[in-house]
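Student: Let's see this in three dimensions:
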Amino acid sequence: MKLNRRTALTGAAAGVALFSIGRPAAAQATRMRFAHPHPTSDSWQTAALQFADRIKEDTGGEYEVQVFPNGALGSDQQTISAVRGGSIDFCITGNPFFTGLAPVLNVLDLPFLFQSRAHVATVMDGEIGDGMRAELEASNLRALATWDIGWRNLTNSRRAVATPDDIRGLKLRTTPNPAHIKAFELLGAVPTPMAFTELFTALETGTVDGQENPVTLILNARFYEVQRHLSLTRHAFTTAPFCMNNDKFAEYPAAMQEILLAAGRDMAVAQRQMNEDAEATSLAELKSAGMEVVEEPDRDAFAAIVTEAVEQEFVAQFGSDLLDQIKGAAG
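Tutor: You can find the predicted model right below:
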């Protein structure tokens, strides 16, 4: 998605002029590295490449972003650590991998919290989202925007899941987020946190019985090759902070900061739309690939078991104000 050039290039042109002063015309571009764990077929890769194009264009070619997908530069936690340390410039991964640094972000992964994609956008693109992104600055991360992973659904290799009883005893890969872990413990599963880059092999070897992710990522990561059953539980919506090193961000002139922020925000909107557009076609492809799909599991029964109990743990630690603001933003 392109910026409106009549408005966006005002700041961008100032940035280009600022960085070009005194620089030889043939000077080599400054290269920046962008790492993420998703496959090249995923919307993160498409949006990352578009972000790279924007930065090159809006800086007159003085900055070039190299994109490294599929965990090429490390696991979720490794890339976050590398961005904090400054050896990688940008990273994106799911919100659950940031909650160890900013535990209040755990609120975003509470089960059945978001009512719609519009609800997610209202929260993440407004003052609530600004406040949560700012929580990462103490860990030397500047969240330029919030992209998404999407509605989480359950897959496994053992049986169809239509009711909470069907989950009992399944060993499921989860994120390290406390809300995810607690919810599956309440349902009688055996939650097993691990990096996304390790997941396909764990499913293939039977280290875990199943996992939970959006249908777009289940398709793009080819989990259908090692999972038979898909249940559209939509038990949580996962957002994804798009971050860079905060010290590096602070060192840039205001014009360059605005270029980075504008590109990050625009790509967030574009990437979310890519995911939404791909949901229906991804589900159809998963069915064609042989997955057996429970399209209407008893979501109310799942919610009755996990929602209040997991929210109470969050409120006991952080109070209810932020949770109430997010719920109130549903309209």
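
Student: For the rest of this, base every contact and every neighbour count on C-alpha atoms.
Tutor: Noted.

Student: just the strands in the stretch 1-150 of the chain please.
Tutor: Along the stretch 1-150 of the chain, the stretches classed as strands by DSSP state E, counting those that start in this stretch are 30-35, 63-68, 90-92, 141-156.

Student: looking at these, which is buried most?
Tutor: Comparing the strands of the stretch 1-150 of the chain by mean neighbour count (mean count of other C-alpha atoms under 10 Å), strand 90-92 ranks first with a mean of 28.

Student: Who are the packing partners of it?
Tutor: strand 30-35, helix 76-85, strand 229-245 (3 or more C-alpha pairs under 8 Å, 6 or more residues apart in numbering; DSSP states H and E).

Student: The same query, at a cut-off of 6 Å, please.
Tutor: Helices and strands touching strand 90-92, by 3 or more C-alpha pairs under 6 Å, 6 or more residues apart in numbering; DSSP states H and E, are strand 30-35, strand 229-245.

Student: Need the winner for burial among those.
Tutor: strand 229-245 comes out most buried of those by mean count of other C-alpha under 10 Å, with a mean of 24.

Student: next structured bit after it?
Tutor: Moving toward the C-terminus from strand 229-245, the next helix or strand (DSSP states H and E) is helix 246-251.

Student: Also this sequence, please, to line up against the first:
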Amino acid sequence: MRYLSISLWVMALVALTTSTTLQAAPVEEKILYLSHLNANTMANATGAMATRFTQSLAHLSKGSLRVEVFPEGQLGHQAQIVGLVKKGTIQSAIVSVGALAKIYPRIGVLNYPFRFANLQDTYRVFDGPFGHALAKDIFQTTGLKVLGYGDTGGLFVLTNSKKPVHSPDDMDGMRVRTMNMQSHQLFIKSLKGVPISIAWKELPNALSNRTVDGQMNPATIVQMGKLDRVQSHLTVTNHLYTPYIWIFNTAFLTGLSQQERAALSRAVGVGVDASRRLAASSKALEQLAKSMQITRPSSFELELFQEQTQPPLAKFIRESLGEEGSALLKVFQQKQPGETGSEVDDEAEE
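Tutor: The predicted structure is shown next:
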């Protein structure tokens, strides 16, 4: 009933917006309702994506497509927003990997750790065969179209309030906040840490009162959440990369002309590029170094992290996601042309 009431409220809000805008809009104009959970500014990834997309689409479509943005969770939490896109109440949303997990469990493939050496490698993978295979599988499973992968703010780091972490041994017994995802919890367990699932909005208090000792997120998220006020140590592990997934209602896309679909696709690319430029220009680590001790593990120490976490995570993905998940994992592990870092080999993990 709660979801129904939210859906009715959203439909009323959209209808009110439509009636207001149509008074001054030409009849042939099509309006696209886009939702994301952050402020609609260029200071954060989803805001930058939505802003640049809106501007570009108006120009590229010659005014036939216009975007109305609903930022900061105005339409509900992410799972509800995904449902609104599926129903066609709104046409698009920029959501996290976790938002899709319930209706598309194979998104868990992305939680295979230490896959990437740097941000440029992530773009090669998500813009290449794996990104296309993932989008195709999401569509076949959920009916949602994926047109782009935005940068959430870089690769994951570990933070804590107890001590510098150089190697897996330093994680023994450490209580680490994770999202409510088995793969994230298994990652911490494989390092002999204690995973504790806590909602993001409750995390600052949990860190402050020492319910947990640490957490993992990109450095930009650590900075945005002001977690350096309650965490004193940061380790640059770069162990995970979870992009924003840009989803669209399929019926809406089908109803567009070929020219409009081309314009929309190009505008999505402009939005995705905005998020990547923001990540590339981030000075989060430099700024966090003023209030936190930054630890950069050596290549040997990072190999120890990989050896301890990759086998159990690969096994978990194969067992929990079945043959289709295993096949997707193999594509994910394939090294792309120009990619740096060591080649991932899963054969030794059987």
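
Student: ok, which stretches of the first structure are helices?
Tutor: 5-20, 43-58, 76-85, 117-124, 127-134, 178-186, 199-205, 215-220, 246-251, 254-288, 299-318, 321-328 (DSSP state H).

Student: Can I get these in CSV including distance to Asp165 of the first structure and mean neighbour count?
Tutor: CSV is the format used below for the helices of the first structure (distance: least, C-alpha to C-alpha, whole Å; neighbours: other C-alpha atoms under 10 Å):
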stretch, distance to Asp165 of the first structure, mean neighbour count
helix 5-20, 53, 16
helix 43-58, 34, 21
helix 76-85, 32, 20
helix 117-124, 29, 19
helix 127-134, 35, 16
helix 178-186, 11, 20
helix 199-205, 22, 17
helix 215-220, 23, 24
helix 246-251, 45, 16
helix 254-288, 24, 19
helix 299-318, 10, 15
helix 321-328, 28, 14
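
Student: Which of those helices sits closest to Gln227 of the first structure?
Tutor: helix 199-205 (7.5 Å; C-alpha to C-alpha).

Student: Count residues in the vicinity of the aligned partner of Leu227 of the second structure in the first structure, would you?
Tutor: Matched by TM-score structural alignment, Leu227 of the second structure corresponds to Phe223 in the first structure. Neighbour count of Phe223 of the first structure, defined by other C-alpha atoms under 10 Å: 24.

Student: how about the nearest residue to Phe223 of the first structure, chain neighbours excluded?
Tutor: What sits nearest to Phe223 of the first structure in space, not counting adjacent residues and going by C-alpha to C-alpha, 6 or more residues apart in numbering, is Phe200, at 6.6 Å.

Student: Now distance to Asn153 of the first structure too, for the helices and strands packed on strand 90-92 of the first structure, in CSV please.
Tutor: Compiled in CSV, these are given as follows (distance: least, C-alpha to C-alpha, whole Å):
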stretch, distance to Asn153 of the first structure
strand 30-35, 25
strand 229-245, 5
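
Student: The residue nearest to Phe223 of the first structure and Asp209 of the first structure: what is the separation?
Tutor: To Asp209 of the first structure, Phe200 of the first structure is 11 Å away according to C-alpha to C-alpha, to the nearest Å.

Student: what does Ser41 of the first structure give?
Tutor: Taking C-alpha to C-alpha, one finds Ser41 of the first structure at 24 Å from Asp209 of the first structure.

Student: If you count surrounding residues, which of the two has more?
Tutor: Set Ser41 of the first structure next to Asp209 and count neighbours by other C-alpha under 10 Å: Asp209 wins out with 22 against 15.

Student: wait, what's in contact with that one?
Tutor: 156-157, 171-172 (C-alpha atoms under 6 Å, 6 or more residues apart in numbering).

Student: With distance to Met32 of the first structure as extra columns, can I get those residues in TSV?
Tutor: Below are the contacts of Asp209 of the first structure laid out as TSV (distance: C-alpha to C-alpha, whole Å):
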residue	distance to Met32 of the first structure
Asn156	38
Ser157	40
Lys171	39
Leu172	36
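
Student: Which of the residues you listed fall within strands?
Tutor: 156, 171-172 (DSSP state E).

Student: Tell me the residue in the first structure aligned with Cys94 of the second structure.
Tutor: That one is not Cys; residue 94 of the second structure is Ile. In the first structure, Ile94 of the second structure lands on Ile92 (TM-score structural alignment).

Student: I'd say that match and Gly264 touch.
Tutor: No. Using C-alpha atoms under 6 Å, Ile92 of the first structure is not in contact with Gly264; the gap is 11.0 Å.

Student: mind listing what the spatially most central residue of the first structure touches?
Tutor: Geometric centre of the first structure, nearest residue: Ala240, 2.5 Å, by C-alpha atoms, centre = their mean. Counting by C-alpha under 6 Å, 6+ apart, Ala240 of the first structure makes contact with 93-95, 146-148.

Student: try 7 Å
Tutor: 92-95, 146-149 (C-alpha atoms under 7 Å, 6 or more residues apart in numbering).

Student: Any chance of TSV for these, columns distance to Glu313 of the first structure?
Tutor: TSV is the format used below for those (distance: C-alpha to C-alpha, whole Å):
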residue	distance to Glu313 of the first structure
Ile92	27
Thr93	24
Gly94	21
Asn95	18
Thr146	25
Trp147	26
Asp148	25
Ile149	24
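
Student: Over in the second structure, see which of these survive.
Tutor: Compared against the second structure with both residues aligned by TM-score structural alignment, their matches' C-alpha atoms under 7 Å, these retain 92-95, 146-149.

Student: Could you tell me how many residues sit around the residue lying closest to Leu101 of the first structure once chain neighbours are set aside?
Tutor: In space, and not counting its chain neighbours, Leu101 of the first structure is closest to Ser139: 6.6 Å by C-alpha to C-alpha, 6+ apart. The number of residues packed near Ser139 of the first structure is 16, by other C-alpha under 10 Å.

Student: Tell me how far the equivalent of Ser139 of the first structure over in the second structure lies from Ala79 of the second structure.
Tutor: With TM-score structural alignment as the criterion, Ser139 of the first structure lines up with Thr142 in the second structure. To Ala79 of the second structure, Thr142 of the second structure is 13 Å away according to C-alpha to C-alpha.

Student: With Val146 of the second structure instead?
Tutor: Here Val146 of the second structure is placed at a distance of 16 Å from Ala79 of the second structure (C-alpha to C-alpha).

Student: Phe130 of the second structure too?
Tutor: 24 Å.

Student: Then Leu32 of the second structure?
Tutor: 19 Å.

Student: what's near enough to touch Ala99 of the second structure?
Tutor: Neighbouring residues of Ala99 of the second structure by C-alpha under 7 Å, 6+ apart: 78-79.

Student: Ok, Gln77 of the first structure next?
Tutor: Counting by C-alpha under 7 Å, 6+ apart, Gln77 of the first structure touches Phe97.
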